[in-house]
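*Asks:* Okay, structure incoming, though there's no sequence with it:
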């Protein structure tokens, strides 16, 4: 077993961002132990299982088994710490490629009674016929170069222990777009039983501010995909009723604050400007009119007075860390971490091999300090969750992805 003092406090930095080609960084077998910045808190990181391909999200069954999504469209199950070689059957067809595919997973709050599993994922279909004079849709992904359009969908099905059955697509974001990419989606159930779903920007600079588009929004749905009648824009002309908040880019984390019950989210900026936002109904979070980031060519984005109705981020990063999944720690295994926010990071400033986990200490809704964890593993951390046992679990978004566990060091 190796002991490292590889955790450093995050210091804001400026200057040029170094670009590097993203490459795989082999993960050893571990375990690894670390001394953290909190006195008396030493942790051990171990590999639960390898053999995953770009895992995206995870959920625990009542018996302790885990369901894990893989971006290519597979749903895997880990039983007693062992990855079943056979994927779970019944997963809906997804549009996989690049960053698109099978994304988040959530269990219904009454899963023990109804066995319902929810999945968010990307979809595509042939573009509708258009006149010869109309602009032609993108052709990426179409068979034989056929024009395609893209969206993000939500499905649910019953898990019978081996497969998803009675699977139904209960919501598809509108309108379908000619642009693929930038299409991440997280889902989370609220304390009142409604479901929040993010629909990211699809590389469309106008849609996040368009109230008649679900793109670049956080949506609120009933558990059957219908629209709650107390949504902020229900009955308002010119707004889609499923919209809960607008002006988002790429939303890669959703979690409810354990004390306030308010929804928080992580959001990727372009070059810099990753954010943590506290989501309020009907509010505008600015993208692309307001951002701390720059375009990928280094040019400033939308330098103009901030619109007065814009909600600014609670936390932001320059350079980017490519924020991903998030969780608030509420368990008893790490007393010094109680109430802290944990955010996955896939790169720092687009430099390969710089993924890690960030621990953010809060005073109410205000950030006090940050700590970078597991930097020497050099893994792209796609998701971070608290397990029912009070330990923290991570998914590494790699060709040879893995499920990791953080527990107190002996």
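*Replies:* That came in fine, so what should we check first? These figures come from a predicted structure and were not determined experimentally.

*Asks:* Please make it C-alpha for all contacts and neighbour counts, starting now.
*Replies:* Fine.

*Asks:* can you give me the end-to-end distance of stretch 294-312?
*Replies:* End-to-end distance of stretch 294-312 (CA to CA, to the nearest Å): 16 Å.

*Asks:* And for stretch 97-108?
*Replies:* Note: stretch 97-108 ends 28 Å apart using CA to CA.

*Asks:* which stretches of the stretch 251-400 of the chain form strands?
*Replies:* Remark: strands assigned in the stretch 251-400 of the chain by DSSP state E, counting those that start in this stretch are 263-268, 274-278, 315-317, 323-328, 341-345, 356-363, 366-373, 381-386, 392-396.

*Asks:* any idea of the angle the fourth one forms with strand 274-278?
*Replies:* Think strand 323-328. Inter-element angle recorded for strand 323-328 and strand 274-278: 30 degrees (by axes from the mean of the first three to the mean of the last three CA atoms, to 10 degrees).

*Asks:* returning to what we had before: nearest to residue 98 among the strands of the stretch 251-400 of the chain would be which one?
*Replies:* strand 381-386 (14.8 Å; CA to CA).

*Asks:* Save the strands of the stretch 251-400 of the chain as a markdown table, and put in mean neighbour count too.
*Replies:* Output for the strands of the stretch 251-400 of the chain, formatted as a markdown table (neighbours: other CA atoms under 10 Å):
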| stretch | mean neighbour count |
| --- | --- |
| strand 263-268 | 23 |
| strand 274-278 | 24 |
| strand 315-317 | 20 |
| strand 323-328 | 27 |
| strand 341-345 | 26 |
| strand 356-363 | 20 |
| strand 366-373 | 16 |
| strand 381-386 | 27 |
| strand 392-396 | 24 |
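
*Asks:* before we go on, here's another structure to hold up against the first:
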């Protein structure tokens, strides 16, 4: 490998009607579609008959949800892009959203995005939200820190805002994660302005790293340089939408969407350039060439890539006891255009096998999450969507149905 609220809802609906694909408004122009020439059957597809699990609908009538997170007391938080933070208690969606959520720019694929729970939530009740702010012509992505008290957010602070403000409402990234170093990371897309990804004075097309109070870590790779923003951790990304740092290998991993072809799984390291748009396995949507190179010196090669694109939307590492033993340590990817749960079997940092489950069963999968009890949750991507939990059909296939 070379180094290679009502008003918000109305506004959101109005913006969706202005997207290029009105008939499938929930599919943004930032997410690739499957190549129609792809065979209907793929050897990586696992038939539902060979998957001894069923989908239980936990909650429905969610409006364009984007992310979910688990609280220590069993509550589930779900973001809706129009600007609502919803709560699920005992598999029941609570009628009233959390109050005090920051105002968001909620057009197209923008809006309220990720929710991340502080590791010390039991003591500080703090969560972090990522969201778009500003106007369609001058929008930024923000991280807000807030305390969840009852059903209200208090002590709200904006701890990060991308720069410069830019036009465009698609291809925005937005995924939050804690790294193995306990720093806070955020993915930022290039918003269809590919040149931004190589500009170190621009947060577009980057993964940024900050402390939880918003300060910049002293050991960030570009700290002290006049030609780079100090928050940048890595660059040369197109639209990273999955990010994890809890794998147990001390590494940071990301999945990002390519154009027509070229979705990637990347091992993310400090100061590295991941090549977009200098190298890519994809082409423009009209078939024209972006680059004739898929690899080049000093650019980080992907650990795994997809051609055609599946529109990778999320990434988790499985660590529970509900799924079979050989799932532990594997990566699970939510696929949007591919409409499947993708399992990447990992061995020493390499993908040794890919399997695809629940193909076209629930449609587009926006987020995948593993609950503390080991169950896998899938969040649909749609204007009216549902949250599902994967449950064993029989006790024999479950290693445990309760925490050990």
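*Replies:* The structure has been received and is ready for your questions. These figures come from a predicted structure and were not determined experimentally.

*Asks:* Can you say which of the strands of the stretch 251-400 of the first structure is nearest to residue 209 of the first structure?
*Replies:* strand 263-268 (15.7 Å).

*Asks:* what's the mean deviation for the closest one versus the second structure?
*Replies:* Here strand 263-268 of the first structure, set against the second structure after superposition, deviates by a mean of 0.4 Å using mean CA distance after the TM-score superposition for the first structure.

*Asks:* can you tell me which of the strands of the stretch 251-400 of the first structure comes nearest to residue 48 of the first structure?
*Replies:* Per CA to CA, nearest to residue 48 of the first structure of these: strand 392-396, 9.1 Å.

*Asks:* according to the alignment, that closest one goes to what range in the second structure?
*Replies:* The alignment of strand 392-396 of the first structure onto the second structure (TM-score structural alignment) spans residues 376-380.

*Asks:* got JSON lines for the strands of the stretch 251-400 of the first structure, with distance to residue 35 of the first structure too?
*Replies:* Shown next, in JSON lines, are the strands of the stretch 251-400 of the first structure (distance: least, CA to CA, whole Å):
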{"stretch": "strand 263-268", "distance to residue 35 of the first structure": "27"}
{"stretch": "strand 274-278", "distance to residue 35 of the first structure": "26"}
{"stretch": "strand 315-317", "distance to residue 35 of the first structure": "25"}
{"stretch": "strand 323-328", "distance to residue 35 of the first structure": "21"}
{"stretch": "strand 341-345", "distance to residue 35 of the first structure": "17"}
{"stretch": "strand 356-363", "distance to residue 35 of the first structure": "14"}
{"stretch": "strand 366-373", "distance to residue 35 of the first structure": "10"}
{"stretch": "strand 381-386", "distance to residue 35 of the first structure": "20"}
{"stretch": "strand 392-396", "distance to residue 35 of the first structure": "16"}
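
*Asks:* Which one, of the ones you listed, ends up nearest to residue 158 of the first structure?
*Replies:* strand 381-386 (22.8 Å).

*Asks:* tell me the average deviation of that closest one from the second structure after fitting.
*Replies:* Per aligned residue, strand 381-386 of the first structure averages 0.4 Å (mean CA distance after the TM-score superposition for the first structure).

*Asks:* Now do the most centrally placed residue in the first structure against residue 392 of the first structure, distance only.
*Replies:* Central residue of the first structure (CA atoms, centre = their mean): residue 252, 2.4 Å from the mean position. Going from residue 252 of the first structure to residue 392 of the first structure by CA to CA gives 18 Å.

*Asks:* Next: residue 277 of the first structure.
*Replies:* Counting by CA to CA - residue 277 of the first structure and residue 392 of the first structure are separated by 22 Å.

*Asks:* One more: residue 68 of the first structure?
*Replies:* 15 Å.

*Asks:* what's the answer for residue 224 of the first structure, then?
*Replies:* 30 Å.

*Asks:* residue contacts, the equivalent of residue 82 of the first structure over in the second structure?
*Replies:* Correspondence of residue 82 of the first structure to the second structure, assessed by TM-score structural alignment: residue 92. Applying CA atoms under 8 Å, 6 or more residues apart in numbering to residue 92 of the second structure gives the contacts 58-59.
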